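In: fold the stuff below for me.
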Amino acid sequence: MPKLHQIAERHWQRPYPLLSFLLKPFSWLFGRVAAKRRGNFLAGRLKSERLPVPVVVVGNIHAGGVGKTPVVSALVSGLQARGLRAGIVSRGYGRKGGGVCVLTAQTAADEAGDEPLLLFRQTGAPTAVGSRRAEAGRALLAAFPDLDVIVADDGLQHYALRRDVEIAVFPAADTGRRDLDLLPNGGLREPLARLGSVDAVVVSGGRELADAAFRPAENMFYSRVEVGEIYRLQNRAEKLDSGRLNGLRVAAVAGIAKPERFFETLKNMGIPLAQTVSLPDHVAVSAADFPAADVVVVTEKDAVKFSDGTGLENVWVLPVCAIIEPDLADFVIGRLNITARKT
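Out: Okay, here's the model as predicted:
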């Protein structure tokens, strides 16, 4: 029997008329509350803290699963490539405990959250998590006072932290839709009009669809995901030879917002999947969730939940990265009017 969140997500993609009729008033109310919060921020009635370094927020107006984390990773890496010292703050969704955590090499996923830990490992950038992102930013600057810029992973609607640049990630698959609605009738946190107030929109997953629905603008960027070589969880240097999978039972496990994308990617790579396992986003994956198989392939987001891979000799990881065009890091540097130290 489908779970409630599965029913909701199916409704957001292909609305059920009766359910839309019942939920529409609640979406209207949600929109009024969201508009009031943003209005209070713009009018200065909502307390908002400015950090001593520029803050770039990368978020979305969807409830999730838009390809934001790879965009944050690519942006931070781009800033680093230009000699800027960039830090990351995040809420740390799904972690255990409260307060602020400044990540170290020993930090586990249940302390930081899977996405912040993934970003920390991918970029090496100083990273802190906390439900109050301004507090996380202060802690990060106390530990790393030489930071030039902080990138906030998510938090477009977290107005308690002032931002100098707002970037919204929007899925290409939704660019032509006319039935998008606010929660709970749809998957939007804010109306589409919100995209007109951000500094940049990054359309993820297909430029052709975006160009057909959006008029190209100066602040429009396009993100596509590129996959790397599948590596062994216990030894990143060891790559999977897909040509030797014949006769082996291969399974794929994913605890992400859109697991079907992961499975489809593996199939397109020629990986023969005997079984797929979809788990809730941010779930605490354990070896018990893995099916009996000679080879189990997982996402990098799920891989960070295992500290050293002990006892998981058959687990392999698919790495991905975002390619953003035009260059988003150059755009951010220009907006902030700061000087790159090298090119």
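
In: all contacts plus neighbour counts: C-alpha atoms, from now on.
Out: OK.

In: show me what contacts the nearest residue to residue 102 once chain neighbours are set aside?
Out: The shortest distance from residue 102 to any non-neighbouring residue, by C-alpha to C-alpha, 6 or more residues apart in numbering, is to residue 128 (4.2 Å). Residue 128 is in contact with 88, 89, 90, 100, 101, 102, 103, 136, 137, 139, 140, counting by C-alpha atoms under 8 Å, 6 or more residues apart in numbering.

In: what residues does whatever helix or strand the last one lives in touch?
Out: Taking DSSP states H and E as the definition, residue 140 sits inside helix 133-143. Contacts made with helix 133-143 from outside it, assessed by C-alpha under 8 Å, 6+ apart, are listed as 49-51, 87, 89-91, 100-102, 126-130, 147, 150, 152, 160-161.

In: and what of stretch 69-80?
Out: Defining contact as C-alpha under 8 Å, 6+ apart, one finds that stretch 69-80 is touched by 58, 85-87, 115, 119, 122-123, 125, 151, 153, 223, 225, 320-324, 328-330.

In: residues in contact with residue 91?
Out: So residue 91 contacts 129, 130, 131, 132, 133, 153, 154, 155 (C-alpha under 8 Å, 6+ apart).

In: to compare with the earlier structure, here is another sequence to fold:
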Amino acid sequence: MQGALLRSWTRRGPLAWALWPVSLVFRTLVALRRQLYQRGWLHSQRVDAMVIVVGNVVAGGAGKTPTVISLVLHLQAQGLQVGVISRGYGRSSQECLEVLPGALPQDVGDEPLLVQRTTGAPVFVARTRHAAATALLARHPKTQILVCDDGLQHYAFYRDLEVCVFDDRGTGNGFVLPAGPLREPWPRTQVASVGQADNRLLMLHTGSHPAFAGYTAQRRLAPYAVRRDGSTVPWSALQTADAKPLLALAGIAQPESFFAMLRAGGLTLAHTLALPDHYDFDSLPRSIHEGYQLICTEKDAMKLWQHVPDALAIPLVQTMDAAFFTALDDAVATHLTPKLSSPHGHTTS
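Out: Next up, the predicted model:
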């Protein structure tokens, strides 16, 4: 059923049209909620930092977390103090927690753990973005910029900049859920999002064939694998005569894209195993992978390493257009300059 639904989202076929009346209800509810915020009947909560929300309007993964990592690393390179907030999708705990090295993914979520491991930035997870932001700023008061992983439609949290990520699916068949993949009608009738300061929206395409105008990012796999202890293994060592056959697995939105990138890079895969997004690996039978070298995405490794310590993670490297970072830097400068000139503003030292 899930596969049939995903396929129906690529075109306006019989299933999409059958679900279209239901999608009108969803579309109406989305519009009503936006109106409540736009008219001031519901209010967006602010914090004392610039907020950049990275999200998408298409259900399923489009490259949000790699984009968050790229943004954080870029802003850190500019000397800025950056923190990351998230709900921590799929975690069992409901507490507001700081994501520290050695944290368990079931407590904080696999993606926040990956962001912290990759960037070293302070990362907090909570049931609401505002709660996570408040806790992070209390613990790290010099933080100037908060990057929110997901939450484009979470209007209760005020944002100064939105980054909307698309992949090769574009907007699919153009219908909203469940007749199509859209979480909100697109393009927006108003460019400004609810609870947004200055109408700033950056559209980023991570696929090979952008469906419409926007900035682009190129994605490739790193030419090495990463062990649990952080050491690396070149791909050539995975294909020697005495190396174990490779079993690639992925618990992401589009597993086949990961397998295709591995094969395109020259790896011979004995088997592949596509798993549900955010799969917990608790029920992965050992008999499936005995005798194989497991390779997986970095996100999956955050959980898989608890069960298979010798699994190898293949990092995804995302390279943005220079023009994207120019637009990002302009937005950051516009927001931070007044604070930096204020006697009570943050500094970058």
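
In: just give the TM-score of the two.
Out: The TM-score (TM-score structural alignment, normalised by the length of structure 1) is 0.88; 326 aligned residues with a C-alpha RMSD of 2.3 Å.

In: before we move on, the earlier item: quickly name whichever of the contacts of residue 128 of structure 1 is closest to residue 181 of structure 1.
Out: residue 90 (26.2 Å; C-alpha to C-alpha).

In: map the closest one onto structure 2.
Out: Correspondence of residue 90 of structure 1 to structure 2, assessed by TM-score structural alignment: residue 86.

In: got it, and residue 284 of structure 1?
Out: Residue 284 of structure 1 maps onto residue 280 in structure 2, by TM-score structural alignment.

In: that's a helix at residue 248 of structure 2, yeah?
Out: No: applying DSSP: H, G, I helix; E, B strand; the rest coil, one finds residue 248 of structure 2 to be strand, outside a helix.

In: hmm, residue 301 and it touching each other?
Out: No: the pair residue 248 of structure 2 / residue 301 is not scored as a contact, 11.7 Å apart, by C-alpha atoms under 8 Å.

In: longest single helix anywhere in structure 2?
Out: helix 14-38 (DSSP state H).

In: residues in contact with stretch 242-262 of structure 1?
Out: By C-alpha under 8 Å, 6+ apart, the surrounding residues in contact with stretch 242-262 of structure 1 are 64-65, 263, 270-283, 285, 290-291, 293-299, 301-302.

In: please pick the buried ones from those residues.
Out: Among the contacts of stretch 242-262 of structure 1, the ones that count as buried by 16 or more other C-alpha atoms under 10 Å are 64, 263, 271-273, 276-279, 281-283, 285, 290-291, 293, 295-299, 301-302.

In: next step: the residues you listed restricted to strands.
Out: The members of those that map onto strands under DSSP state E are 276, 277, 278, 295, 296, 297, 298, 299.

In: where do the helices sit along the stretch 101-250 of structure 2?
Out: With helices called from DSSP state H, counting those that start in this stretch, the stretch 101-250 of structure 2 shows them at 105-108, 110-119, 129-139.

In: what's the average distance of the longest one to structure 1?
Out: Put plainly, it is helix 129-139 of structure 2. Overlaying structure 1 shows helix 129-139 of structure 2 at a mean distance of 0.5 Å from the equivalent residues (mean C-alpha distance after the TM-score superposition for structure 1).

In: tell me the buried residues in that helix?
Out: Neighbour counts over helix 129-139 of structure 2 (16+ other C-alpha under 10 Å) mark 129, 130, 131, 132, 133, 134, 135, 136, 137 as buried.

In: name the nearest of these relative to residue 179 of structure 2.
Out: Of all the buried residues of helix 129-139 of structure 2, residue 179 of structure 2 sits closest to residue 129, with 28.6 Å by C-alpha to C-alpha.

In: aligned partner of that closest one in structure 1?
Out: By TM-score structural alignment, residue 129 of structure 2 lines up with residue 133.

In: now residue 246 of structure 2
Out: Match for residue 246 of structure 2 (TM-score structural alignment): residue 250.

In: how many other residues sit next to the closest residue to residue 96 of structure 2 other than its chain neighbours?
Out: By the measure of C-alpha to C-alpha, 6+ apart, the closest residue to residue 96 of structure 2 outside its immediate chain neighbours is residue 126, 4.2 Å from it. A count of nearby residues for residue 126 of structure 2, using other C-alpha atoms under 10 Å, gives 22.

In: and residue 126 of structure 2, how far from residue 146 of structure 2?
Out: 14 Å (C-alpha to C-alpha, to the nearest Å).

In: kindly report the same for residue 217 of structure 2.
Out: For residue 217 of structure 2 relative to residue 146 of structure 2 (C-alpha to C-alpha), the value is 22 Å.

In: in which helix or strand would I find the aligned residue in structure 2 for residue 80 of structure 1?
Out: With TM-score structural alignment as the criterion, residue 80 of structure 1 lines up with residue 76 in structure 2. Assessed by DSSP H and E, residue 76 of structure 2 sits inside helix 64-77.

In: what is whatever helix or strand comes next after that helix packed up against?
Out: Per DSSP H and E, the first helix or strand lying C-terminal to helix 64-77 of structure 2 is strand 82-86. Strand 82-86 of structure 2 sits against helix 64-77, strand 123-125, helix 129-139, strand 145-149, with contacts defined as 3 or more C-alpha pairs under 8 Å, 6 or more residues apart in numbering; DSSP states H and E.
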